[in-house]
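> kindly generate the corresponding structure for this input.
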Amino acid sequence: MKARDFSVLLGVISIIIMLVIPLPGWLLSILILINISLALIVILVSMNTTEPLQFSVFPSLLLLLTLFRLGLNVSTTRSILSEANAGGVVETFGTFVIGNNPLVGFVVFVILIIIQFLVITKGSERVSEVAARFTLDAMPGKQMSIDADLNAGMINEQQAKDRREKIEHEADFYGAMDGASKFVKGDAIAGIIIVLINIIFGLIIGVAQLGLSFNEAIDVYMRLTVGDGLVSQIPALLISTATGIVVTRVASDGNLSADVSKQLLRYPTLLYIAGGTIFLLGLTPINFLLTTVIAAVLIFSAFSLSRKSQEEAEPTQEQIDESDSEEMRLPENVVGLINMDPIEFEFGYGLIPLADSNQGGDLLDRVVMIRRQLAIELGLVIPVVRIRDNIQLNPNEYRLKIKGNEVTRGELLLDHYLAMSPGIDEDELDGIDTVEPAFGLPAKWITEEAKDDAEMSGYTVVDPPSVVSTHITELVKRYAHQLIGRQETQQLIDHLKEMNPILVEEVTPDPLSVGDVQKVLAKLLREQVSIKNLPVIFETLADFAKMTTDTDLLTEYVRQSLSAQITNEIVQGRPQLKVITVSGEVEKLIAEHIQQTEHGSYLAMDPDTQQRVVHSVAENVENMSLQEEMPVILCSPTIRMYFKQLLDRFYPHVVVLSYNEIEPTAEIQSIGVVKVA
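So this is what the prediction gives:
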């Protein structure tokens, strides 16, 4: 346990001891001064917080300080009644206030108690009650506001979680303050009772037991009682004031002192009026010199504030000249620098002609065509591609970034062509060996003079702009699921709502939020399934969202509804679809290892069994590659999702389909079986 934590525990135990064991006068004086110091610290902290939650420990601290003060009251009362002595601090306070007239001192003390109990304590208690009630009443509306911002894409999941936690903490804080304010009220009442006890029983003890005269008893016990009351009521008054400050504090950018000075002196004209009014009061029998001095101070302050405001409103020529440099230091300009482009294409200075239209570059036009093509194929409006040069890259190097993360890097030779081999080894072509970046095929960079010979030999020859545009197209397809967020999903929903308003209303916002729909669309795009047919997707969601809101299951239902589209995309005009099937043994094995949790289901298979299944898949995929066939695995609908999850880490590009996703008219030929090797 840390020393700081141990000291707090020791302090609480000491308070309990104070209630039982008599304390000497010198120790009481030390504890009284500590009590006053703690009260000063609390009120200063409360004045320097910008919002109540910055002092969230205050309710518990208020209880401990109240207990400490009551413990001191018990100890001082014991000392006053038993020894007619409660330490130098109590004696000094009592002598200073009472002076030579005990009655006047007692009246001053009674006024202090009335202020403490009827004004500060009662007001703080009432404000705490109202704040707690209003905070609890406002919670549902605040929660709905957060959900609306989240669904609209204005905030992310973490920001929504933080805001919900803040609302919960506010409710807990004001509820605790409502209860803690009752301790303050009880402490004030206890102080009044203790004062009466000290006076009444002090007089009885002084006259009956100590043999003092009535006047001597009045002088001794009145002085000690008033002193004891002051050293306890002054900290209580500070704590009560701090309570009122905390519960009435409105969140702002500054502390209480800054807000008061800023807002109170915001209108200099009003200070002129106040100064004139005070001056006119001096024409009455009130002291003319005094009112004139105060009025002069107010008017001078108003003049100074007016002049300062005018100077701030009219900047000097020097300030105007420095505005450009100062503008870069403003927070809003700094914030603008953290904006992240969804898609960024950067290239070295050697590839500038690729994007410079004055040098014949047409990359910008090609990017426009890519966005149109992907909108038709995927049904997703791809964000604008930010194209810029980067001197940190090699002259002929380029890279593509998705959401700020680099996903690929390549190299182009602008004065060459990329020739891809037809698979015939007879013709040897001179060139620079490389790899075609989009599909990873072996290729060569050849000169323009060798272009005709390469085409005659059956090579596929592509110019550099086509190479990079194809690369961008394939990568954007691959990472399209990262490019669709809640804002993009809302745009698709709004577009669909123009033609099918009833369908949209049946799906969102109830039973599915925009975030749920976004997850389904992202899962489809992750496996290269187009979301262009939104009506069919929403029809399926409308049918099945009433039974489950699990986005994984909903995605499977949507895939089955898109079976015709998926079949056409896979078959692509071929007479037969050659596939790899999954054996019944493997399907049963996967089904037995599916774990159900409150957050969904997942495949929990031991590593050894996973390795054997993946090894079997690897053998079959290699055989299909040798036959120049696209690897497609066919399995039952119940395990498709989990089997795809298993293969994603090893073969993310292998297509996994269920029997329900293939049209009955498609001719299928099995050329391999996945078994437990």
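
> contacts, neighbours, all on C-alpha from now
Will do.

> which residues in the chain form strands?
Ranges of strands in the chain, per DSSP state E, are 343-347, 385-389, 397-402, 405-411, 417-420, 432-435, 442-446, 460-462, 577-582, 594-597, 600-603, 632-635, 655-658, 668-674.

> show residues contacting the fourth one.
Translated: strand 405-411. Under the criterion C-alpha atoms under 8 Å, 6 or more residues apart in numbering, residues 396-401, 437 lie in contact with strand 405-411.

> list the buried residues in it.
Within strand 405-411, the residues that count as buried by 16 or more other C-alpha atoms under 10 Å are 410-411.

> follow-up on the earlier one: so for I200, which of the strands of the chain sits nearest?
I200 lies closest to strand 594-597 among the strands of the chain, at 70.5 Å (C-alpha to C-alpha).

> show me what the closest one is packed up against.
Counting contacts by 3 or more C-alpha pairs under 8 Å, 6 or more residues apart in numbering; DSSP states H and E, strand 594-597 is packed against strand 600-603.

> which positions in the strand it packs on come out as buried?
Applying a neighbour-count criterion of 16+ other C-alpha under 10 Å, the buried positions in strand 600-603 are L603.

> then stretch 377-390?
378-382, 385, 387, 389-390.

> turn the residues you listed into a markdown table, columns for distance to M177.
Formatted as a markdown table, the buried residues of stretch 377-390 follow (distance: C-alpha to C-alpha, whole Å):
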| residue | distance to M177 |
| --- | --- |
| L378 | 56 |
| G379 | 54 |
| L380 | 52 |
| V381 | 52 |
| I382 | 52 |
| V385 | 53 |
| I387 | 56 |
| D389 | 58 |
| N390 | 57 |
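
> report the two of those separated the most.
Between any two of the buried residues of stretch 377-390, the greatest separation by C-alpha to C-alpha is 31.8 Å, found for G379 and N390.

> follow-up on the earlier one: need the max-distance pair from the contacts of strand 405-411.
Most distant of the contacts of strand 405-411, by C-alpha to C-alpha, are N396 and K401, 17.0 Å apart.

> distance of the residue nearest in space to the middle of the chain relative to A375?
The structure's the chain has its C-alpha centroid closest to Q159; by C-alpha atoms, centre = their mean the separation is 2.6 Å. Counting by C-alpha to C-alpha, to the nearest Å, the gap from Q159 to A375 is 31 Å.

> for the stretch 501-650 of the chain, what spans make up the helices?
Ranges of helices within the stretch 501-650 of the chain are 501-507, 514-526, 534-544, 551-561, 563-571, 584-592, 607-626, 640-648, based on DSSP state H, counting those that start in this stretch.

> no wait, the stretch 201-350 of the chain
In the stretch 201-350 of the chain, the helices defined using DSSP H, counting those that start in this stretch lie at 214-248, 256-264, 268-281, 288-313, 317-321, 323-327, 331-336.

> second input sequence below; structure requested for side-by-side comparison:
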Amino acid sequence: MKLRDVTVLLGIIGIVLMMVIPVNIHLLDFLLMINIALALMILLVGMNTRDALQFSIFPALLLITTLFRLALNVSTTRNILAEGEAGSVVSTFGNFVAGGKLVVGFVIFLILVLVNFIVITKGSERVAEVSARFTLDAMPGKQMSIDADLNAGLINEIQARERRQKIEREADFYGAMDGASKFVKGDAIAGIIMLLINLIGGLAIGMFMENLPIAEALQKYAILTIGDGLVSQIPALLISTSAGLIVTRAASEGNLSEDIIKQITAQPKMMYIVAGTLVFLGIFTPITWYVPMSLAAVLAIGAYRMQKDLDRKQVQEEQLEEEQQIEEVRSPESVISLLQVDPIEFEFGYGLIPLADTQQGGDLLDRIILIRRQCALELGIVVPVIRIRDNIQLRPNEYIIKIKGNTVATGELLLNHYLAMSPGIDDDSVNGIETKEPAFGFPALWIDEATKERAELSGYTVVDPPSVVATHLTEIIKKHAHELLGRQETKALIDNTKEAYPALVDELIPNVLTIGEVQKVLAKLLREKVSVRDLVTILETLADYGTYSKDPEILAEYVRQSLSRQITNQFASSNDALRVITVGPSLEKKIAESVQQSEHGSYLALDPSSSQLIYHKLSEQVTKMLQSGQQPLILTSPTIRMYLRQLLERTMQEIPVLSYSELEPSVEIQSVGVVNL
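This is a model prediction of the structure:
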């Protein structure tokens, strides 16, 4: 064994022997000074630790020092009662600290015991108990965080092992401190008991064995008793303070002195208030004026210098930040950040800034939150975060909407005006600036506040500029929802479904279909404005038919048939019949004969003249329905529905194409036109 190990072992054995074997008075003085020096050393080390684990030996050291202090109490008690003296250290504390006055000595001793026992020890015990419980409760979360960082590649295996060991050591430390605080509590109680033993025993020996008068016996033994109590309670108070400092220290970059000076002086303006308060006390109270005035002057000067230092540091930090930004722009890596493309962007001219500025009453941000919620309910997808920014290159009242960096819609607003759309019969008394409603392209007027009430009485639909933008943005998102749903977004939807339906997802992915193939099917549905919110039904259908075909077009048709109730409710009301344009037998036969098969799937191959003829025939029927105020809807057989949809994709994208299999049997269908060749 090493010499230091032997020294510690012999020291602990010596502490135990001190309780049994009498100690020489001169050696006792030396040990008492060691006790005081050791307590000071522990206090200073505790103040200069940045983390409690830097002084992890403290719980065991607390037990050893408490045992050492009790052994010294036993030795001094033995000397006081047996020989009537306990060395120069005890007598010095009894005469010098207490001033030779018994009452003063008793009061000081009781104050030290109460401060140690009630204030410091009880507080440290409670903090250690709570810290131990919270540390144990937080262990699973910290372990999961370490595993997540390790899986993400943020840390390596060695760093993860070190972090886990630190968490275990923290739990062990605070658990040990919770129990070790009881040592200090018991030491304070033992100090009071030994004081009473020394006092009563000393009086008994002095009066009955040495035949001293009660006053002389009290003077002789009481002073020694007080000195013994003070010489043990002062180190006990120091070590209790160390325990309190350690368990109340939060993680920091500096020691206690640095943190106190840095954090207390971080608000120089508060020091001016304190200085002003002291000046008030010096003027309006009987306090000697130079005491508060001098202290107020020191605080004011200190606050002034600290404020100048803070201002100088702030300027330096701003300059350093600007230099770093310049360096980042110059560095080759800064170009990578320019490659990021936002899924949705809303840019506007400077004249429309009040729409997004909450301080000017703008509620555009709140409306966008509602738009995302609405799209989640209607479409079943999570719309990405919409980037909002002003663009000085646009006209003051102009705005544009971008999807993946490309402009897909533009519009123009007039603030302090309202957009009024005619009910069909114009009122000549309603005057305004002619325009078009940006979302649907209807003719409209920009009217002022004075004309708003008259327009509403005339049946006009009147909306404010924020509502115009919200409606336009909502329609653009619905129109381009299939572009916003990528593989990553699809995986997020599937993972959310997996929490409630793990068997379904495990069967489908990746055994039957991949994430990419599911994403293509969902995109097909969204392209025709079919909600994918009922993802369970969609995945069930894909699991059933995915083993027979991998073609997204065919799988999408199977899914549409499974969503027949949803599609029926989307287009048909419960009271009225569903009015549709029916595809005649000759047209169905022509389309069916024009379907070609390839290794990548089937497609429609029509000659240009036939395509133009079909467009012309359908356009006539669609126009008739629009003129009668009805929503055009094309109904065909299930076998050719997707091919007819492909044919009309570019010219009639907004016209829904349904098949008989996608409608519930209970719905009443009324054909308002038949298209034949």
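
> mind putting the contacts of strand 405-411 of structure 1 in CSV, neighbour count and distance to S29 of structure 1 included?
Below are the contacts of strand 405-411 of structure 1 laid out as CSV (neighbours: other C-alpha atoms under 10 Å; distance: C-alpha to C-alpha, whole Å):
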residue, neighbour count, distance to S29 of structure 1
N396, 16, 82
E397, 19, 79
Y398, 22, 77
R399, 19, 74
L400, 23, 73
K401, 20, 70
P437, 19, 83
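
> what is the nearest of these to E556 of structure 1?
K401 (30.2 Å).

> what sits against the closest residue to the closest one other than its chain neighbours?
In this structure, K401 of structure 1 finds its nearest non-sequential neighbour in E344, 5.0 Å apart by C-alpha to C-alpha, 6 or more residues apart in numbering. Listed by C-alpha under 8 Å, 6+ apart, the contact set of E344 of structure 1 reads 385-388, 400-402, 404.

> mind redoing it with 6 Å?
Residues near E344 of structure 1 by C-alpha atoms under 6 Å, 6 or more residues apart in numbering: 385-386, 400-401.

> related to what we said a few turns ago, among the helices of the stretch 501-650 of structure 1, which is nearest A454 of structure 1?
helix 607-626 (24.9 Å).

> okay, the angle between that closest one and helix 640-648?
Orientation check (axes from the mean of the first three to the mean of the last three C-alpha atoms, to 10 degrees): helix 607-626 of structure 1 against helix 640-648 gives 80 degrees.

> name the residues of helix 607-626 of structure 1 that are buried.
Using 16+ other C-alpha under 10 Å as the burial criterion, the residues of helix 607-626 of structure 1 that qualify are 613-618, 620-621, 624.

> start to end distance for stretch 519-533 of structure 1?
End-to-end distance for stretch 519-533 of structure 1: 16 Å, by C-alpha to C-alpha.

> now it: buried residues?
So for stretch 519-533 of structure 1, counting by 16+ other C-alpha under 10 Å, buried means 519-531.

> before we move on, what about stretch 487-504 of structure 1?
Buried residues in stretch 487-504 of structure 1 (16+ other C-alpha under 10 Å): 487-490, 492-493, 496, 503-504.

> then stretch 435-454 of structure 2?
Residues of stretch 435-454 of structure 2 classed as buried by neighbour count (16+ other C-alpha under 10 Å): 435-439, 444-448, 451-452.

> would you format the residues you listed as TSV with distance to R641 of structure 2 included?
Output for the buried residues of stretch 435-454 of structure 2, formatted as TSV (distance: C-alpha to C-alpha, whole Å):
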residue	distance to R641 of structure 2
T435	37
K436	34
E437	32
P438	31
A439	28
A444	36
L445	40
W446	42
I447	45
D448	48
T451	48
K452	46
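
> let me know the closest of those to S75 of structure 2.
Lowest distance from S75 of structure 2 to the buried residues of stretch 435-454 of structure 2 (C-alpha to C-alpha) belongs to A439, with 94.9 Å.

> ok, back up a step: and the buried residues of helix 607-626 of structure 1 as JSON lines, adding distance to L305 of structure 1?
Output for the buried residues of helix 607-626 of structure 1, formatted as JSON lines (distance: C-alpha to C-alpha, whole Å):
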{"residue": "V613", "distance to L305 of structure 1": "80"}
{"residue": "V614", "distance to L305 of structure 1": "78"}
{"residue": "H615", "distance to L305 of structure 1": "81"}
{"residue": "S616", "distance to L305 of structure 1": "83"}
{"residue": "V617", "distance to L305 of structure 1": "81"}
{"residue": "A618", "distance to L305 of structure 1": "80"}
{"residue": "N620", "distance to L305 of structure 1": "84"}
{"residue": "V621", "distance to L305 of structure 1": "81"}
{"residue": "M624", "distance to L305 of structure 1": "84"}
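
> return the residues in contact with T241 of structure 2.
T241 of structure 2 neighbours (C-alpha under 6 Å, 6+ apart): none.

> which part of structure 1 lines up with whichever strand or helix holds it?
Of the helices and strands defined by DSSP states H and E, T241 of structure 2 is found in helix 214-248. Here helix 214-248 of structure 2 fails to align to any part of structure 1, judged by TM-score structural alignment.

> just to revisit the earlier point, and of the contacts of strand 405-411 of structure 1, the nearest to V536 of structure 1?
K401 (32.5 Å).

> can you give me the helices for the stretch 251-400 of structure 2?
Counting by DSSP H, counting those that start in this stretch, the helices of the stretch 251-400 of structure 2 are 256-264, 268-284, 290-330, 353-356, 364-379.

> compare these and give me the one nearest V74 of structure 2.
Per C-alpha to C-alpha, nearest to V74 of structure 2 of those: helix 256-264, 35.3 Å.

> before we move on, back to that, check the buried residues of stretch 487-504 of structure 1 and tell me the two furthest apart.
Every pair of those checked by C-alpha to C-alpha; the farthest is Q487 and L503, at 19.6 Å.

> close enough to count as contact, E129 of structure 2 and M177?
No: E129 of structure 2 is not in contact with M177 according to C-alpha atoms under 6 Å; the separation is 8.0 Å.
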